[in-house]
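J.: structure of the sequence below:
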Amino acid sequence: MTTDTYSSLAALEKSTITFSDGPLAILLVEDEVEAQSSLDHMARIGFATIVAMVPEAVPLSPPQGVTMVRVGWRNAAPGAAPAAVNAVARKAPGLWMHYCFNAEYLFFPFCETRTVGEMLAFHTEERRQAMLTYVVDLYTDDPKGDGAADRSQAHLDASGYFAEARLDPANRKHPLDRQLNFFGGLRWRFEEHVPPQRRRIDRIGLFRAAPGVDLHDDHTFSEPEYNTFACPWHHNLTATICSFRAAKAMMRNAGSRDAINTFMWYRSVPFEWHSQQLLDLGLMEPGQWF
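T.: As a prediction, this is how the structure comes out:
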């Protein structure tokens, strides 16, 4: 394992570093909560190069066999996350990459026995340059304090997910081709505590870096085809990012913390930390990959 360190995002951007081996993962660390477990999960599913955007005070240990680049970073202003992802993408033209925050975990079909590289090789053969991921909220039955992100007590919603047409901003009566807005989970059940622009659960969590293609703050890309859920001729692979991030935020915000006594409801089920459960619930699909 090797580790390179840059004091800031600006220092990374000014450096001569380039990434030539993929796929590559970007971990956006906002605090210490499950930062190490998120990093270890990335290595376990097949990412050999990980760029960790980390506040100085947060400790992280590179997993065995992983090349880690540590960059001083804080998610302190609007646009900080896409700026970090775009900066890395410009250093890695043509490479597949994944980004997520701490206390988030990427799952894809058959990830227990196949690597992310094998999946993306197939996805590339289908002439796809990006992959839709659903952010599925994780939570515990005792959300107060650190319990909001207890992996041993993780639950998720087994139903309540839905999609709406994504309309063309230039013509609000015209739906965009193969683009949908997806909703569900805590952001749906407790929507009064979530700004409207943060209620969607779709994210293009895997994409191929390309010149002129930038990530936006709403987790969409400047290239419309990147934002599609499938190609025109058949369904494609999708993946899931299982995330404690919404639960953490709701328990740290004074308004929602005092209003929410439990995240549990009649459709809460324990999370099994296995891709088959997510496939069975329809939260991702294998497409033509078997």
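
J.: going forward, measure contacts and count neighbours with C-alpha atoms only.
T.: Fine.

J.: for this protein, which strand is longest?
T.: strand 171-183 (DSSP state E).

J.: quick one: distance of that strand to the chain centre.
T.: Its chain's C-alpha centre and that of strand 171-183 lie 21 Å apart, by Cα atoms, centre = their mean, to the nearest Å.

J.: quick one: the helices in the stretch 151-290 of the chain?
T.: With DSSP state H, counting those that start in this stretch, the ranges of helices along the stretch 151-290 of the chain come out as 186-189, 245-252, 254-259, 275-280.

J.: what sits up against the longest one?
T.: Yep, that's helix 245-252 we're talking about. With contacts defined as Cα atoms under 8 Å, 6 or more residues apart in numbering, helix 245-252 is touched by 101-104, 137-139, 143-145, 148-149, 186-187, 193, 256-257.

J.: filter these to the buried ones?
T.: When the contacts of helix 245-252 are checked for burial by 16 or more other Cα atoms under 10 Å, the buried set is 101-104, 137-139, 143-144, 148-149, 186-187, 193, 256-257.

J.: this one as well, want them side by side:
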Amino acid sequence: MKFSGLSDFLINGKSVLAKGPVGLILVEDLVEVDTTLRHHLEHGFHALVVFAPPELTLPKDIDAKVHLVTMDVHQPGALLDAVNQVIAAAPGQWLYYCYNAEYLFFPFCEHRTIGEMLAFHTEERRDAMLTYVIDLYADDLDRFPNAVSLEHAQLDRSGYYALARPDPANQNHPKERQLNFHGGLRWRFEEHIPPKRRKIDRISLFRAKPGLVLRPDYTFNDEEYNTYSCKWHHNLTAAVCSFRTAKALKSNAGSTFDIHRFTWHNSVPFDWTSQQLLDLGLMEPGQWF
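T.: Have a look, this model is predicted:
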């Protein structure tokens, strides 16, 4: 189903939001849109809502399975505006958001659906899930100048770390059960990344409720949503494997000529499995086995 804009979708497509989980995908460019949508459809989302420029065309088999909303994706805050308006229209539903050329992985996702995982997470009285954005990049920038290749994707096997998240409202003391996570290309090429955009954590999976607002740093105005676990034990986390940073560094005139390769001694081929991410400690199963 196609909608002429966000307002059209919220008026005439509200039934799409009647059952979750719902995936919200913002198409910033035309790179790997097909594979992004197929990957998330395979996870078992009840619906995928795709916010895209008018020039996007989809294969017929995908076009019939997603809800396409035409909009100006380059307007400042386009993702935030879309997600926050959907939050207001879908109280109680589990939502997920990402960009094109980003791929969600969660523990055992090859054999279990997103609905099964979120049902377990809900039973643990959690309304949000921390996800780490793991940078992917092509192994050869001469062959793949936009840094994107699914068949030759690499990721960093180490170099990730966490810092306390200060609370300005409490004399900058650390916030409870909240950390700022760093690593990947945003860490290795930090001279090209503004400080406020260097962290790699997002709350990509969450349950909508009245008054909930997604902020520009990918956290919410409800501080409990921003925690990595509950008070009594560790919880599930997931990973969003993303070419977005690599694409940006190679398309930005201020960085592209300074970067001749992304690979280094800690690069390893990405095998596109949740087990590899679990083995590298890039997500956690919590109590879910």
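
J.: so which of the helices of the stretch 151-290 of structure 1 is nearest residue 154 of structure 1?
T.: helix 245-252 (10.9 Å; Cα to Cα).

J.: average offset between the closest one and structure 2?
T.: Superposed on structure 2, helix 245-252 of structure 1 shows a mean distance of 0.3 Å to its aligned residues (mean Cα distance after the TM-score superposition for structure 1).

J.: now that helix: buried residues?
T.: Neighbour counts over helix 245-252 of structure 1 (16+ other Cα under 10 Å) mark 245, 246, 247, 248, 250, 251 as buried.

J.: now stretch 174-190 of structure 1
T.: Here stretch 174-190 of structure 1 shows 176, 177, 179, 180, 182, 183, 184, 185, 186, 187, 188, 190 as buried, counting by 16+ other Cα under 10 Å.

J.: now those residues in a markdown table, with distance to residue 72 of structure 1?
T.: Output for the buried residues of stretch 174-190 of structure 1, formatted as a markdown table (distance: Cα to Cα, whole Å):
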| residue | distance to residue 72 of structure 1 |
| --- | --- |
| 176 | 38 |
| 177 | 39 |
| 179 | 35 |
| 180 | 35 |
| 182 | 32 |
| 183 | 33 |
| 184 | 33 |
| 185 | 32 |
| 186 | 30 |
| 187 | 30 |
| 188 | 33 |
| 190 | 33 |
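
J.: tell me the contacts of the residue lying farthest from the centre of structure 2?
T.: In structure 2, counting by Cα atoms, centre = their mean, residue 171 sits farthest out from the average C-alpha position, at 30.9 Å. Counting by Cα under 8 Å, 6+ apart, residue 171 of structure 2 makes contact with nothing.

J.: and it, how far is that from residue 165 of structure 2?
T.: Separation of residue 171 of structure 2 from residue 165 of structure 2 (Cα to Cα, to the nearest Å): 12 Å.

J.: for the stretch 1-150 of structure 2, what spans make up the helices?
T.: Taking DSSP H, counting those that start in this stretch to define them, one finds helices in the stretch 1-150 of structure 2 at 6-12, 33-42, 60-63, 78-89, 114-123.

J.: any chance of those helices in a markdown table, with distance to residue 216 of structure 2 and mean neighbour count too?
T.: Below are the helices of the stretch 1-150 of structure 2 laid out as a markdown table (distance: least, Cα to Cα, whole Å; neighbours: other Cα atoms under 10 Å):
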| stretch | distance to residue 216 of structure 2 | mean neighbour count |
| --- | --- | --- |
| helix 6-12 | 19 | 16 |
| helix 33-42 | 23 | 17 |
| helix 60-63 | 30 | 11 |
| helix 78-89 | 7 | 18 |
| helix 114-123 | 24 | 16 |
